[in-house]
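**Student:** Give me a model of this one.
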Amino acid sequence: MADIPTLLTERLLLRPPNHSDFDEYAALLISPRAMYMGGPLDRRVSWGMFCSDIAMWHLYGHGALMIELRESGRCIGQVGINHGPFYSEKELGWLLYEGQEGRGCATEAAACLRDWAFAELELGTLVSYIDPLNAASIRVAERLGGIHDENAVPQDPGDVVYRYNPA
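**Tutor:** Predicted structure coming up:
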């Protein structure tokens, strides 16, 4: 079983998910904001995804962390490394709750987890699978130094894939 790390950035605490995080997580996935993640989804599917985010730590040594503002303690979203039988490569993903965009928190959290994965897991590469209409996530991937990889196998048909390599 892997220990789930807690990671710090200047503004953020990336911490293991807990049961009290589920309602806000599910609210995002049930909403129209989840359209770039295969949603909107129902609460039952949201619970399965939430549990999978935690289980991946024990199966693969990586998974999801909740993004919390250090100053206020408010949870504003999630960042994670996804993997499993339905992923052709390990994926760096992020989501922010409504009203939390535009401050660079997704980029800061994803950069922290990406760097942790390259250093601690010694991964050779990570990808982000992004719906081509999700301009905000494409901008995050580009700010992270991701390179559009037209030869990568997408997660869902039509996804664009951004690749990250260790520095």
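
**Student:** from here on, contacts and neighbour counts on C-alpha atoms
**Tutor:** OK.

**Student:** count of neighbours near the nearest residue to residue 42 once chain neighbours are set aside?
**Tutor:** What sits nearest to residue 42 in space, not counting adjacent residues and going by CA to CA, 6 or more residues apart in numbering, is residue 30, at 5.5 Å. The tally of other residues near residue 30 (other CA atoms under 10 Å) stands at 19.

**Student:** List the contacts of residue 30.
**Tutor:** Listed by CA atoms under 8 Å, 6 or more residues apart in numbering, the contact set of residue 30 reads 39-43, 46.

**Student:** now do residue 81
**Tutor:** By CA under 8 Å, 6+ apart, the neighbours of residue 81 are 62-64, 90-93.

**Student:** Name the residues of the longest strand anywhere in the chain that are buried.
**Tutor:** In the chain, assigned by DSSP state E, the strand with the most residues is strand 75-82. Buried residues in strand 75-82, defined by neighbour count with 16 or more other CA atoms under 10 Å: 75-82.

**Student:** let's see this one next to it:
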Amino acid sequence: MSVKTQSSPSIPVIETDRLRLRAPNMADWSLYAVFMASDRAAHMGGPFTKAAAWGMFCHDVAQWRLMGHGSLMIDKRVDGTCIGQVGINAGPLFPEHELGWLLYPGFEGQGYALEAAAALRNWGFNVLGLKTLVSYIHCDNDKSRRLAERLGALLDETAERHDPEDVVYRHVVVPT
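**Tutor:** This is a model prediction of the structure:
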């Protein structure tokens, strides 16, 4: 009998001046579940049950194996505190590759989401070789809309979306 193993895509660790973007692990589940069960998940379709949040958490991890990209947890480099998540999503539920982000309570307004999203956007274009990247944002989520604009993304009113209440921001390649 012959046994062959498939190689797994490696999950990158991406570092910025203040942040480390790294693979999710089980220690991240409890904070993620609390966030997804809260009103803060409303612009993502939540709040979610624990079972639904678990499925989303597993989806974030599984995409690395299935598609070579997925979600990364955002840690502060200074002390290792996990402050949220940033990810590139794709698959049958997404018309295009999507850049998404979330920050846990208490970490907004400090530029962390901008720094993490810019780093993963650049990785997606320059390392993964993506040709397009969008962010699907609920039309009432003003904070995420402003963040997409600060990232240089442009509103694309003609882009396909899976949720009619979303607006689509198209990211542009930033040369490295």
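
**Student:** re the thing from before, over in the second structure, see which of the contacts of residue 81 of the first structure survive.
**Tutor:** For the contacts of residue 81 of the first structure, the subset whose aligned partners also touch in the second structure (both residues aligned by TM-score structural alignment, their matches' CA atoms under 8 Å) is 62-64, 90-93.

**Student:** which of the contacts of residue 30 of the first structure has the most neighbours?
**Tutor:** Each of these was scored for neighbours by other CA under 10 Å, and residue 46 scores highest at 21 neighbours.

**Student:** Check which helix or strand the residue lying closest to that one once chain neighbours are set aside maps to.
**Tutor:** Using CA to CA, 6+ apart and skipping the chain neighbours, the partner closest in space to residue 46 of the first structure is residue 26 (5.4 Å). Assigned by DSSP states H and E, residue 26 of the first structure falls within helix 22-30.

**Student:** same question, residue 66 of the second structure
**Tutor:** Applying DSSP H and E, one finds residue 66 of the second structure within helix 50-67.

**Student:** thinking again about what came up before, the next helix-or-strand element following the longest strand of the first structure vs strand 75-82, what angle?
**Tutor:** Once strand 75-82 of the first structure ends, the next helix or strand along the chain (criterion: DSSP H and E) is strand 91-96. If you take axes from the mean of the first three to the mean of the last three CA atoms, to 10 degrees, strand 91-96 of the first structure sits at 170 degrees to strand 75-82.

**Student:** Relative to the second structure, which residues correspond to strand 91-96 of the first structure?
**Tutor:** Under the alignment (TM-score structural alignment), strand 91-96 of the first structure falls on residues 98-103 in the second structure.

**Student:** Next, the distance between the ends of stretch 21-34 of the second structure.
**Tutor:** End-to-end distance of stretch 21-34 of the second structure (CA to CA, to the nearest Å): 20 Å.

**Student:** whereabouts in the first structure does that stretch align?
**Tutor:** Counting by TM-score structural alignment, stretch 21-34 of the second structure lines up with residues 14-27 of the first structure.

**Student:** buried set for that stretch?
**Tutor:** Across stretch 14-27 of the first structure, burial judged by 16+ other CA under 10 Å covers 14-17, 21-22, 25-27.

**Student:** Just give me the match in the second structure for residue 119 of the first structure.
**Tutor:** Per TM-score structural alignment, residue 119 of the first structure is aligned with residue 126.

**Student:** and the gap between that match and residue 132 of the second structure?
**Tutor:** Note on residue 126 of the second structure: its distance to residue 132 of the second structure, by CA to CA, is 12 Å.

**Student:** Also residue 82 of the second structure?
**Tutor:** Residue 82 of the second structure sits 28 Å away from residue 132 of the second structure, going by CA to CA.

**Student:** circling back: how about the contacts of residue 81 of the first structure in a markdown table, adding neighbour count and distance to residue 137 of the first structure?
**Tutor:** Output for those, formatted as a markdown table (neighbours: other CA atoms under 10 Å; distance: CA to CA, whole Å):
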| residue | neighbour count | distance to residue 137 of the first structure |
| --- | --- | --- |
| 62 | 24 | 21 |
| 63 | 24 | 19 |
| 64 | 27 | 17 |
| 90 | 18 | 17 |
| 91 | 24 | 13 |
| 92 | 26 | 11 |
| 93 | 22 | 9 |
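
**Student:** As TSV, those residues with distance to residue 153 of the first structure would be great.
**Tutor:** Output for the contacts of residue 81 of the first structure, formatted as TSV (distance: CA to CA, whole Å):
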residue	distance to residue 153 of the first structure
62	21
63	21
64	22
90	12
91	12
92	15
93	16
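
**Student:** All set, thanks.
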